[in-house]
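> pasting the sequence and the predicted model now:
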Amino acid sequence: MRVLTALKESESAPGVILMVAALAALIVANSSLGEGYHSLLEFHAAGLSIEEWINDGLMALFFLTVGLEVKREFAVGQLNSWSLRVLPGLAAAGGVIVPALIYVAFNARSAEGLHGWAIPTATDIAFALGVLALAGPRVPLSLKVLLTAIAVIDDLIAVVIIAFFYTAHIEMLYLGLAGLVTLVLILLNALGVVKLTPYLLLGVVLWWLVLKSGVHATLAGVVLALTIPLQGKKVSQQESPLEKLEHGLGPWVGFLVIPVFGFANAGVSLAGLDGAMLTQPVVLGVAVALFVGKQLGIFVTIRACALFGIAPRPEGANWLQVYALAVLCGIGFTMSLFVNLLAFEHPELQEHARLGVFIGSLLSGLLGWGLLRFFSRASATDS
């Protein structure tokens, strides 16, 4: 029990477990078990393949936690005022726009390749915070706060991108019914209903309707999260319904959902890996956009905000540490792999994008950790 409690309270544990799951997928996919690995993912049960149950079903829980975190942070957390939203908001925007432009530059001649422009725009909060925690106590708390805020806004932008750019065909009947269920959820909130059971039952119905509508089913998790009460007239316990659900789901998502997703989607075959594959536009576009684009867009934005008096540098941090934070935002594993599934239908392009995500995320993680671990001892007053 002590081990489980320690794991649950560890900031780095979810990221480390995700790394282990991804490594395990790579090993299995490139071993004699590779054929069985892919066959298992393609096995159908109750109308969906195992891979679809993971990506459309389990990941809805991930997006539910994302929505809960976004609502809490904007209402009562680190983003509860415009002054607190300015720096992470602008930094997140820079960290989306610059990687997207870099990716487009590499794939401008390929209409199909251009569909992947959003793959390198996301930050994996579990991985990034895990690496930040591994860097040791020398990392200022302000950096963790800023990284979390940037990642939360990053996730919000990713949700908007998925909703508007990766929904091809819409069944209006099912979408309309999903809208009615959403109105009922909003009404429950307005009436002060604080029991989670009716919200969760309607959430399952909402997920099924969104799945049938053609909009990606995981977005139902975000919609449900935004209707969960953060405060209620009849709430007598210390935790609000939202906080109770977030704390209850957190360990399951961090230690089960995300690792299972990573294991199911990180199985890249390296059998045909050669120099030619590494120069493919999608591979280069994703890798360079994550490793160079993320750090460039975020660090330059933060530096400009400080230079022009828009927002100060994070308290207690020097510019090298801020740069290291920007580098860590290039770890785009979970959300990048998820967007990859929506962007490309061709298995070869998906493989190329996965390889690019691995390369860009690995380089970002190693450089960010190295900077924080070995080269961030300078005074926080450095200019």
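All right, it came through fine.

> all contacts plus neighbour counts: C-alpha atoms, from now on.
Fine.

> in the longest helix along the chain, what counts as buried?
In the chain, assigned by DSSP state H, the helix with the most residues is helix 347-374. For helix 347-374, a neighbour-count test (16 or more other C-alpha atoms under 10 Å) marks 349-365, 367-369, 371-373 as buried.

> take this one as well and set it beside the first:
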Amino acid sequence: MISATLPSEFTRYLRTETFGGVVLVMAAAAALIWVNSPAAESYTALRDAELGPDLLHLRLTVGTWAQDGLLAVFFFVAGLELKRELVIGELSTRDKAVLPVLAAVGGVITPALICLAVGWGSPGFEKAWSIPMATDIAFALGVLALVGSRIPSSARVFLLALAVVDDLIAIAVIAVVFSHGIQVAPLAVATVGCAAYTYAQHRRITTALFYLPVAIVVWIAVLNSGVHATVAGVALGLLTRVRTDPGEAVAPAGRLAHRIQPVSAAICVPVFALFAAGVSVNADALSRLGGDRIALGIALGLLVGKPIGIFGTSLCAIRFGIAAKPSGLRHRDLLAVCILGGIGFTVSLLLADLSLDQADAATAKAAVLLSSLGASLLGAAALIRRGRRMP
């Protein structure tokens, strides 16, 4: 029963993420137009407006609510997908997992080293190396769906598995590198909340009246613990059951993904992008971009480091017999997919905010946006050329 549901679940995931990629680009474009228009002050005023009670440090700016609150939903869905892939999906066996895991590691280390080397000595370089690590799965799958209709389906599976591992590494970096002043009491509350969530999953409790309050408590506790609040979403996603019981049509992870993923793709991530992608692209900003070594490191990391890291590691793993090449996938297909790996968007924008102060983060975000656009165009061109050469 489980294997029979996987193709439909995978297809649903692709469709939702493809739609999400389109909405994500539209939100980022709206942010850029808004910030570079005469109404720029209204954008800043809205982003910096404070909402919420002072209790439990919940009085946050709109931009922070989008970053810490809405992205927690996105990371919850990522956690669900990661758990499914690890237990019953493309990462559940060694034969399936080796290539995308190695490719993801190569695709994380190479751009990080390039960014670190180029930006060495610049203010904030100690953490800015993390910015070009992540691949935006919604954006990348959106491009692949639009122009890669003739590429083998194994390419989509490889890209999805690669992005899942990529997300896991990015999550680990956020949890370790960007945690500060860990507070034991809130962390203990979060741990108890996660334990209650796990117990409820074990007892097959299904009512949202239990899970929603527990999720809110865990998120607030993590927010106040010094660990980045999005980690709460990942933790709960990983604790959700993915195997079906006898007579059960869909496991809880599948039900939750079906309900929440469209909200994440259509609302949570685009709203975050709206408030994260608002950077000035006037002549002065572009001149700063050209002379900023961290921005240059980000651009080289995404446009050069990502494809080289992913493709080079994959090629070595295949040629040395460590992993098998996905069925029907030629080397040029793999290269085109690896170029799409250079599309860093959602998590890269988040890491820019976490790594740098506001002024430097704006320059880094501009580099992310321009590099992601470049990677999407190069990847699309490679896919189109491949399609034309097909017999």
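Happy to help now that I have it. Quick caveat, the model's predicted, so the values are computed rather than measured.

> where in structure 2 does the longest helix of structure 1 align, residue-wise?
Aligned using TM-score structural alignment, helix 347-374 of structure 1 spans residues 358-385 in structure 2.

> stretch 303-314 of structure 1 too?
Going by TM-score structural alignment: stretch 303-314 of structure 1 matches residues 315-326.

> show me where structure 1 has its strands.
For structure 1, applying DSSP state E gives strands covering 44-45, 48-49.

> quick check: the nearest residue to Gly360 of structure 1 once chain neighbours are set aside vs Glu351 of structure 1, distance?
Among residues not flanking Gly360 of structure 1 along the chain, Ala287 sits closest, at 4.1 Å (C-alpha to C-alpha, 6 or more residues apart in numbering). For Ala287 of structure 1, the distance to Glu351 of structure 1 equals 13 Å [C-alpha to C-alpha, to the nearest Å].

> same question, Ala25 of structure 1
From Ala25 of structure 1 to Glu351 of structure 1 the distance is 13 Å (C-alpha to C-alpha).

> give me the common contacts of these two.
Val268 (C-alpha atoms under 8 Å, 6 or more residues apart in numbering).

> ok, the residue nearest to Gly387 of structure 2 when sequence neighbours are not counted - how many residues close by?
Spatial nearest neighbour of Gly387 of structure 2, excluding adjacent residues (C-alpha to C-alpha, 6+ apart): Arg150 at 5.9 Å. Neighbour count for Arg150 of structure 2, taken as other C-alpha atoms under 10 Å: 14.

> please pull up the equivalent of Arg150 of structure 2 in structure 1.
In structure 1, Arg150 of structure 2 lands on Arg138 (TM-score structural alignment).

> OK, contacts around its match?
Contacts for Arg138 of structure 1 (C-alpha under 8 Å, 6+ apart) come out as Leu372, Arg373, Ser376, Arg377.

> before we move on, the earlier item: what about the match of helix 347-374 of structure 1, distance to the chain center?
15 Å (C-alpha atoms, centre = their mean, to the nearest Å).

> check stretch 302-309 of structure 2 too.
17 Å.

> what's the answer for stretch 26-45 of structure 2, then?
For stretch 26-45 of structure 2, the distance to the chain centre is 23 Å (C-alpha atoms, centre = their mean).

> buried residues, that stretch. List them.
Ala27, Ala28, Ala29, Ala30, Ala31, Leu32, Ile33, Trp34, Val35, Asn36, Ala40, Tyr43.

> report how many residues lie close to the closest residue to Leu355 of structure 1 other than its chain neighbours.
Distances taken as C-alpha to C-alpha, 6+ apart put Val283 closest to Leu355 of structure 1, at 6.2 Å, once the chain neighbours are dropped. Other residues lying near Val283 of structure 1 total 27 when counted by other C-alpha under 10 Å.

> ditto for Ala66 of structure 2
22.

> trace it over to structure 1, please.
Aligned against structure 1 by TM-score structural alignment, Ala66 of structure 2 finds its counterpart in Ile54.

> doesn't Val105 make contact with Ser314 of structure 2?
No - contact criterion C-alpha atoms under 8 Å: Ser314 of structure 2 and Val105 do not qualify, at 10.2 Å.

> thought Leu26 of structure 1 was touching Gly267?
Yes - using C-alpha under 8 Å, Leu26 of structure 1 is in contact with Gly267, at 4.7 Å.

> could you report the neighbour count for Leu200 of structure 1?
With other C-alpha under 10 Å as criterion, Leu200 of structure 1 counts 16.

> map it onto structure 2.
By TM-score structural alignment, Leu200 of structure 1 lines up with Leu212.

> quick check: stretch 76-93 of structure 2 aligns to which part of structure 1?
With TM-score structural alignment as the criterion, stretch 76-93 of structure 2 aligns to 64-81.

> and the residue nearest to Glu85 of structure 2 when sequence neighbours are not counted, what does it touch?
Among residues not flanking Glu85 of structure 2 along the chain, Leu91 sits closest, at 5.2 Å (C-alpha to C-alpha, 6+ apart). Counting by C-alpha under 8 Å, 6+ apart, Leu91 of structure 2 makes contact with Glu85, Ala97, Val98, Ala161.
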